[in-house]
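Colleague: what's the 3D shape of this:
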Amino acid sequence: MYNILYLYKELVSLDFQIWRKGFDKVLRSYISKYTINDSKETLTEERIEEILDWFNLLDQVCCWYPRKADCIHKTLIGYKILQSKYGLPVNMVIGIKKFPLEAHAWIQYQGQNLFEEMENLDLLKIIIDSNSYMKEVELS
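Modeller: Okay, the predicted model is just below:
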């Protein structure tokens, strides 16, 4: 029950931050706060099960959220959990396709899509990935 309340609080907080500050500032904030460059953490079967439980709960929370909670919400919250709680160096990715217009956000671990949420991610042009985005911010 605690995990559901935690995720709901995270979702409400994120939604409010996006509304108040705008997506770009929130994205920068998440990347600068939660990015881990090097980590020796490995994924054991037990950790994978625990992470899957978190993401199943996150899907449920997003489903019952009275406002629209999309893949970007799940990706930002998942990024925060995987980086801060598990120490996994994951990459947050956002891609678009022009025709028909489509956009999606997802999390990669070691270059692979962490969850098979959507088919044909190869058809999307990556416009933001947290690893490159952080390097650009550091150079500015």
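
Colleague: Please make it C-alpha for all contacts and neighbour counts, starting now.
Modeller: Fine.

Colleague: Now do the strands in the chain.
Modeller: 90-97, 102-109, 112-113, 125-129 (DSSP state E).

Colleague: of those strands, which approaches Ser84 most closely?
Modeller: Across the strands of the chain, Ser84 has its closest neighbour in strand 90-97 (10.7 Å, Cα to Cα).

Colleague: next up, for comparison:
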Amino acid sequence: MTHETYLNVSQMVDFIDRVCILYPKKAECLHRSFLGYKYLRTEFKLPVDLVIGVRKYPFSAHAWLTMFEENINDSNELTNQYSVILKSKEKSYEIV
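Modeller: As a prediction, the model looks like this:
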């Protein structure tokens, strides 16, 4: 991913985060990631993947977006704490 593409995607992800702040209920990572997935794929035709991971102790689950295997809406430090159990592909889901 080029630096310019990364900056454009980062701006779009920031926009999604701002929209979620305005949502009257708390938008969790799954809400933000589904919204970002749909928005970036539909409106901009970007090859974004939705990833869902879990960790055993303390139990937790998390959702985030990747593009070209790079995180685009969360840090590697956070997502590396989770084992991937589901990752979207262009027209299907891969259960890991």
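
Colleague: related to what we said a few turns ago, how about the strands of the first structure in TSV, adding distance to Pro66 of the first structure?
Modeller: Output for the strands of the first structure, formatted as TSV (distance: least, Cα to Cα, whole Å):
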stretch	distance to Pro66 of the first structure
strand 90-97	24
strand 102-109	21
strand 112-113	28
strand 125-129	28
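
Colleague: Nearest to Phe55 of the first structure, out of these?
Modeller: Comparing the strands of the first structure by Cα to Cα, strand 102-109 comes nearest, at 11.6 Å.

Colleague: ok, the residue nearest the centre of the second structure - contacts?
Modeller: Residue closest to the average C-alpha location in the second structure (Cα atoms, centre = their mean): Leu65, at 2.0 Å. Leu65 of the second structure is in contact with Ser33, Gly36, Tyr37, Val48, Asp49, Leu50, Val51, Asn71, Ile72, Asn73, Asp74, counting by Cα atoms under 8 Å, 6 or more residues apart in numbering.

Colleague: tally of neighbours for the residue opposite Asn113 of the first structure in the second structure once aligned?
Modeller: Counting by TM-score structural alignment, Asn113 of the first structure corresponds to Asn71 in the second structure. For Asn71 of the second structure, the tally of surrounding residues (other Cα atoms under 10 Å) stands at 16.

Colleague: pretty sure Asn71 of the second structure contacts Trp64?
Modeller: Yes. Under the criterion of Cα atoms under 8 Å, Asn71 of the second structure makes contact with Trp64 at 7.4 Å.

Colleague: what about the longest helix in the second structure?
Modeller: Secondary structure assigned by DSSP state H gives helix 3-22 as the longest helix of the second structure.

Colleague: Give me the helices and strands touching it, please.
Modeller: For helix 3-22 of the second structure, the packing partners by 3 or more Cα pairs under 8 Å, 6 or more residues apart in numbering; DSSP states H and E come out as helix 29-44.

Colleague: about what we covered before: which of the contacts of Leu65 of the second structure lies closest to Phe15 of the second structure?
Modeller: Closest approach between the contacts of Leu65 of the second structure and Phe15 of the second structure, by Cα to Cα: Gly36, at 9.5 Å.

Colleague: how about that closest one, what's its match in the first structure?
Modeller: Aligned partner of Gly36 of the second structure by TM-score structural alignment: Gly78.

Colleague: farthest residue from the center of the second structure?
Modeller: Tyr57 (22.3 Å).
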